[in-house]
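**Student:** What follows is a predicted protein model with its sequence.
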Amino acid sequence: MGISSSHTENGIVEITVDYPPVNAIPSRGWFELAEATTGAGEDPRSRVVVLRAENRGFCAGVDLKEIQRSTGYDALIAANRGCARAFAAVYDCAVPVIVAVHGFCLGGGVGLVGNADIIVASDDATFGLPEVDRGALGAATHLARLVPQHLMRTLYYTARNVSAQTLHHHGSVIEVVPRARLDDAARVIAKEIATKDPAVIRAAKEAINGIDPQRVHRSYRFEQGFTFELNLTGVSDHARQAFLDGDHARQANDG
C-alpha cells in the first residue's frame, strides 16, 4: 500500500498509487509520489513514466479525514505543499509522463493528470473538482489544460464531473479503452516513446515545458492561497465535516 515504482522493459518506469479504498492520498503520500516521479526522471535508464493506480478509482484527492483529525493548520499546510510538490514533479519530470486513469479522478487527481504529458483513460473514468463543495479551491490551473475555458468554469463552479469521452472529444485524452485494457493501452504508448533516442525525448520534454504559456506552479500556488483564507475563516472546516458526515451516512445506508 502507498506509492510504489518498478522498472519494466526498455526504460519504462511504472509508478502505482495504492491507498485503499478510494486513493485519498495522505500528505506524506503526495511527497512520496513527488520523490518517485522526480527520481524516475533523474535515473538515466528511464525513458518514460506510466502513472497508474489500484482500487476503485485513480485518485479521490487529498485525505480529508487526515485534515479533520488534526488541530491547527499543520495537516492542511502539509497537504497543500505535498500536492504542489507532486504536481510539479509530474510536470517537471525529465521524461514524458503517461497517466492511466480509471474510475474517478477528483481534486488532486486532476492536478496530476493535468500536468501529465499523455492521458489514457478507461471508459468508466470521470474527472472533476469537488473543491467548491469542500470549502477549498485549487487545480483550476490543471483542469484548464484539459477542457476549454468556459467548460472549465462551469465544472469548477458546479463541482460537476466530466467523462473520459468528453475529454477525448476535446483532445486532452488520447484514447478511451475498456477498463481491462487500460494498462496495456498506456504501455503501448510508453513502448513507442521508449524506442526513441532518449536524449532527444528528454530535450523535447524540456523544450515543450519551456514554451508552455501557463506557469502552472505559480498559478496553482496562487489558488491555494484562497484555500488557506477559507480555512482561516472556518468555512472549509464546516464544509469538510459536512462531506465526511454525509459519506458516513452513505456508507451506513449501503451496509
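**Tutor:** Nice, I can see it. Since the structure is predicted, the reported quantities are computational estimates derived from the model, not experimental observations. Numbers count the residues shown, from 1 in each chain.

**Student:** switch to C-alpha atoms for all contacts and neighbour counts from now on
**Tutor:** Fine.

**Student:** pretty sure P178 is touching A125, no?
**Tutor:** No - using CA atoms under 8 Å, P178 is not in contact with A125; the gap is 9.9 Å.

**Student:** Which one of those two is surrounded by more residues?
**Tutor:** Between P178 and A125, counting by other CA atoms under 10 Å, A125 is the more crowded of the two (24 against 13).

**Student:** Just give the closest residue to the more buried one, not the sequence neighbours.
**Tutor:** Computed as CA to CA, 6 or more residues apart in numbering, the closest residue to A125 that is not its neighbour in sequence is G103, at 4.2 Å.

**Student:** in stretch 164-184, what's buried?
**Tutor:** Judged by neighbour count using 16 or more other CA atoms under 10 Å, the buried positions of stretch 164-184 are 164-165, 167-168, 172-173, 175-177, 179, 182-183.

**Student:** go on, stretch 198-211?
**Tutor:** Buried, per 16+ other CA under 10 Å, within stretch 198-211: 198, 201-202, 205-206.

**Student:** Where do the helices of the stretch 1-150 of the chain begin and end?
**Tutor:** 27-42, 64-69, 74-92, 108-114, 140-143, 149-158 (DSSP state H, counting those that start in this stretch).

**Student:** this is the comparison structure:
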Amino acid sequence: MGVSTSCREKGIAVVTVDFPPVNALPVAGWFALAGAVRAAGRDPEVRCVLLAAEGRGFNAGVDIKELQADDREHRALRGANSGCAEAFAAVYECEVPVVAAVQGFCLGGGIGLVGNADAIVASEDAVFGLPELDRGALGAATHLARLVPQHLMRALYYTARTVSAADLHAHGSVWRVVPRGGLHAAALELAREIAAKDGRLLRLAKAALNGIDPVDVRRSYRFEQGFTFEAGLSGVGARVRDTFGGPGSPGTSGQEGAR
C-alpha cells in the first residue's frame, strides 16, 4: 500500500499508486506521489514516467474521512490543498513526459493528475469527472478544461456528471482506449515509443511545450483553491460533505472524495 516506483524497462519509470479500497489519497499520500514523480523525472536514466494505479479505480480524490475529522485550524483541509497542488504540479513539471494509465474511476484529484499528464491511455471502463459540488469542495476545473471544451467542462462541473474514456478519445484528450486487461501493455507501448527518443531532447521538448501553454496551470489551480478554502471556512463545505456516501455512489465506503 502507498506509492512505489519501479523501472522494469530501460528509460521508463513506473510510479504506482495503491491506497485500497479506492485510491482515495490521504494528505501524506499526495505528497508521496509528488515526491515519487519528481524523483523519477530527475533520474538521468529515465526518459518517460508511467503513472498507474492498482485496484478497481485510478483515483477517487482525497480521503473524505480525513477531512471530516478536521480540527479548528483546518489542518486536514490545508494539507489536502497543498498535497494536491504539489502532486498535480509534479506531474506537469516532471522533467520528462508522463503517460497516465487510467482504469475504472478517475474522479476529483484524479482529474488533476491526468489533466496535467502528457498523454492518457485508458481502459474501456474508465470514467472521468469532478464530483466537487457534491462533495463540498471546488477545484480541478483547470485540469478538466485541458480534457474537454469549455462549455462541456462547465456542464460537467455544475452537474458532477462523468464522461467515458470513449468520449475523451473523441475529443482527442485520450490517446487510446483499450480493454482493461490490456491497459498496462498499451500504456507501456506508448511510454516505450517516447523513451526511445534522445533523453536530452525529450527534456528540452517537455520544457518547451510547458512554456507555450496558454494557461499557467499552477497559478490557475491555486486560484481555484482559494474558493475551496472559503467553502471550508464558511461551513458549507462540511455541510455538503457530510451528506456524501449515498447508496451506489463511489463514496459509500466513506473514504473517497474529490478535490
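**Tutor:** Perfect, thanks for sending it. Please read these numbers as outputs of a predicted model, since none were measured by experiment.

**Student:** Number of residues surrounding D134 of the second structure?
**Tutor:** 19.

**Student:** The one 5 residues further on now?
**Tutor:** G139 of the second structure: 27 surrounding residues under other CA under 10 Å.

**Student:** thought it was touching T228?
**Tutor:** Yes - between G139 of the second structure and T228 there is a contact at 6.7 Å, judged by CA under 8 Å.

**Student:** got a list of what G29 of the first structure touches?
**Tutor:** 2-3, 82 (CA atoms under 8 Å, 6 or more residues apart in numbering).

**Student:** now, among the residues you listed, which is nearest to L151 of the first structure?
**Tutor:** G82 (27.5 Å; CA to CA).

**Student:** Measure how buried the closest one is and give me the count.
**Tutor:** 23.

**Student:** Alignment lookup: it to the second structure.
**Tutor:** Counting by TM-score structural alignment, G82 of the first structure corresponds to G83 in the second structure.

**Student:** what comes into contact with the host helix or strand of A252 of the first structure?
**Tutor:** Element membership for A252 of the first structure, per DSSP states H and E: helix 235-254. For helix 235-254 of the first structure, contacts defined as CA under 8 Å, 6+ apart pick out 64-65, 68, 133-136, 227, 230-231.

**Student:** Just the buried residues of those.
**Tutor:** Of those, these count as buried by 16+ other CA under 10 Å: 64, 68, 133-136, 227, 230-231.

**Student:** For R180 of the second structure, see how far away R135 of the second structure is.
**Tutor:** For R135 of the second structure, the distance to R180 of the second structure equals 28 Å [CA to CA, to the nearest Å].

**Student:** which residue packs closest to S27 of the first structure, ignoring adjacent ones?
**Tutor:** A79 is the one closest to S27 of the first structure (CA to CA, 6+ apart), at 4.6 Å.

**Student:** what's the spacing between the one you found and I67 of the first structure?
**Tutor:** 8 Å.

**Student:** Tell me which of those two has more neighbours.
**Tutor:** The neighbour count for A79 of the first structure versus I67, taken as other CA under 10 Å, is higher for A79 (25 against 21).

**Student:** quick one: that one and I25 touch, right?
**Tutor:** No - counting by CA under 8 Å, A79 of the first structure sits too far from I25 to count as a contact (9.0 Å).

**Student:** Are there residues contacting both of those two? Which ones?
**Tutor:** Contact with both A79 of the first structure and I25 is made by residues V62, according to CA under 8 Å, 6+ apart.

**Student:** about what we covered before: from A90 of the second structure, how far off is the match of G82 of the first structure?
**Tutor:** Distance from G83 of the second structure to A90 of the second structure, by CA to CA: 10 Å.

**Student:** Give the residues shared as contacts by these two.
**Tutor:** Residues touching both G83 of the second structure and A90 (CA under 8 Å, 6+ apart): A34.

**Student:** just the buried residues of stretch 164-184 of the first structure now: which is nearest I211 of the first structure?
**Tutor:** Relative to I211 of the first structure, and with distances defined as CA to CA, the nearest of those is S172, at 17.9 Å.

**Student:** What sits closest to the closest one if chain neighbours are left out?
**Tutor:** That would be L146: by CA to CA, 6+ apart, it lies 5.3 Å from S172 of the first structure.

**Student:** what's the counterpart of the one you found in the second structure?
**Tutor:** Under the alignment by TM-score structural alignment, L146 of the first structure pairs with L147 in the second structure.

**Student:** List the contacts of that match.
**Tutor:** L147 of the second structure neighbours (CA under 8 Å, 6+ apart): 115, 168, 171, 173.

**Student:** repeat for E206 of the first structure
**Tutor:** A94.

**Student:** part of a helix, is it?
**Tutor:** Yes - remark: E206 of the first structure belongs to a helix, assigned using DSSP: H, G, I helix; E, B strand; the rest coil.

**Student:** Now check it against the second structure: what is it aligned to?
**Tutor:** In the second structure, E206 of the first structure lands on A207 (TM-score structural alignment).

**Student:** now that match: how far from S249 of the second structure?
**Tutor:** For A207 of the second structure, the distance to S249 of the second structure - CA to CA - is 39 Å.

**Student:** wait, doesn't A140 of the first structure sit right on H150?
**Tutor:** No - between A140 of the first structure and H150 there is no contact under CA under 8 Å: 11.7 Å.

**Student:** who's more crowded, these two?
**Tutor:** Using other CA under 10 Å as the criterion, A140 of the first structure and H150 rank with A140 on top: 23 against 10.
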